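Colleague: fold the following, please.
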Amino acid sequence: MKIQKIILLSRLISLLLIISCTTIASLIDEPTLPKTESLKELSTYEAKLSDYIMYLQVFLTRTQKKVKDPNYPKFTYFNPAELKSEHTVEDLKFNIKLFQDYITITKPIAQDVYRRYSKLKN
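Modeller: Coordinates of the predicted model:
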C-alpha cells in the first residue's frame, strides 16, 4: 500500500512538472536528402519534408500565442495549392523543391524565435 502511494505521488509530481512547464518547444532537425532518387526514397523524403513544414508552422503559431509579443516575426503558412498530386519522380522533385524553398524562408524565422523566446518564463 505504501509503495502504491509513493508511485501515485511520483506520477502526480511528474504531471505537475509537465503542466507547469513554461518554456517553448525545441526545434527538430530538418530531414536529410536521400542517397538515391528512387521513387520510394523521394516519396519518403517528400513526406518527411511535409511533416517538417507542419512542425515549423505549429511551432511558430503556438509560440506566437504563448508569448503574445506584438513584435513577433511575421511568417506565412505553406500554400499546398501548387503541389502536384501525381506519384512520379518529376512531380516528387517539384514538390520537394517547393518544400525546400518554404523551409529556406521559414526555418531561419523559427530559429530566431527559438533563440529569442526559449528562455522566457510566463
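
Colleague: from now on I want contacts and neighbour counts done on CA atoms only, so please keep to that.
Modeller: Noted.

Colleague: how about the helices in this protein?
Modeller: Using DSSP state H, the helices of the chain run over residues 2-19, 39-67, 89-117.

Colleague: take the ones you listed and lay them out in CSV including mean neighbour count.
Modeller: Formatted as CSV, the helices of the chain follow (neighbours: other C-alpha atoms under 10 Å):
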stretch, mean neighbour count
helix 2-19, 11
helix 39-67, 17
helix 89-117, 16
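
Colleague: please provide the structure for the following sequence as well, for comparison with the first:
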Amino acid sequence: MWLEIGLVILGIVILVSIVKFILSKLLKIEKEKKDFFSCDYINEQHRKIERWVRWSWMLVSIFLIYLVLYRELPVTLYLSLFIAWIATEAFVRAYFQWKYSEQPKQAVLTLSEMTVWISAVTSVVYFDVFNFLT
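Modeller: Just a heads-up that it's a prediction; the model follows:
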C-alpha cells in the first residue's frame, strides 16, 4: 500500500512539473528562483496570512485525524478539507503573486499547480484508489 501511495504522489509531482513547464513556455513566464521546501513569501502580510492558514490547518487536521481514527468518521471528510486547505493556500499565494510580485504571471503557475493537485486528490477519493471507502 505504501508503495502505491508513493507512486501516486510521484506521478502527481511529475504531472505538476510537466504542466508548469508547458505553461511557462507557452506564456513566457520566467522561472522563479526558490529553494526546495522553502517558504518564499511575497511580503510580510503574505507570511502572516499563510502561517495562520497552516497553523489553522494543523489544528483542524489533528482534530479530524482523531475523529477519523476513534469516532469512525469517513476519511473522505478529512480529504475534502485537505482539498480546501490546498485551495486556500494556493489562492493566498496566487493573490500575493498577482498583486505584489515582480512576476505576476507566477500566479498562473500557482493556480495550475493547485488545479492538478486538487484534481488528483479528488480522483483518488472518487475512484477509491487505496480502498479507503470499503
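
Colleague: what TM-score comes out when they're superposed?
Modeller: Here the TM-score for the pair of chains, by TM-score structural alignment, normalised by the length of the first structure, is 0.41; 71 aligned residues with a C-alpha RMSD of 3.8 Å.

Colleague: with adjacent residues omitted, what lies nearest to residue 60 of the first structure?
Modeller: Nearest non-adjacent residue to residue 60 of the first structure, counting by C-alpha to C-alpha, 6 or more residues apart in numbering: residue 110, 6.4 Å away.

Colleague: isn't that neighbour right up against residue 56?
Modeller: Yes. With contact defined as C-alpha atoms under 8 Å, residue 110 of the first structure reaches residue 56; the gap is 6.8 Å.

Colleague: what touches both of the two?
Modeller: Common neighbours of residue 110 of the first structure and residue 56 are not found (criterion: C-alpha atoms under 8 Å, 6 or more residues apart in numbering).

Colleague: helices and strands around the helix or strand containing residue 122 of the second structure, which ones?
Modeller: Per DSSP states H and E: residue 122 of the second structure is located in helix 106-126. If you count contacts as 3 or more C-alpha pairs under 8 Å, 6 or more residues apart in numbering; DSSP states H and E, helix 106-126 of the second structure packs onto helix 2-26, helix 75-100.

Colleague: and the longest one, what does it pack against?
Modeller: Judged by 3+ C-alpha pairs under 8 Å, 6+ apart, helix 75-100 of the second structure is in contact with helix 44-70, helix 106-126.

Colleague: now the residue nearest to residue 60 of the first structure: how far from residue 5 of the first structure?
Modeller: 43 Å (C-alpha to C-alpha, to the nearest Å).

Colleague: for the residue nearest the centre of the second structure, what are its contacts?
Modeller: For the second structure, residue 86 is the residue whose C-alpha lies nearest the centre (C-alpha atoms, centre = their mean; 3.8 Å). Counting by C-alpha under 8 Å, 6+ apart, residue 86 of the second structure makes contact with 114, 117, 118.

Colleague: apply 10 Å and report the result again.
Modeller: Applying C-alpha atoms under 10 Å, 6 or more residues apart in numbering to residue 86 of the second structure gives the contacts 57, 113, 114, 115, 117, 118.

Colleague: in CSV, list those residues along with neighbour count.
Modeller: Below are the contacts of residue 86 of the second structure laid out as CSV (neighbours: other C-alpha under 10 Å):
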residue, neighbour count
57, 17
113, 21
114, 21
115, 15
117, 20
118, 18
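
Colleague: among these, which one lies nearest to residue 16 of the second structure?
Modeller: Using C-alpha to C-alpha, residue 113 is the member of these that sits closest to residue 16 of the second structure, with 5.8 Å.

Colleague: wouldn't that closest one be in contact with residue 13 here?
Modeller: Yes. In this structure, residue 113 of the second structure is within contact of residue 13 by C-alpha atoms under 10 Å, at 9.5 Å.
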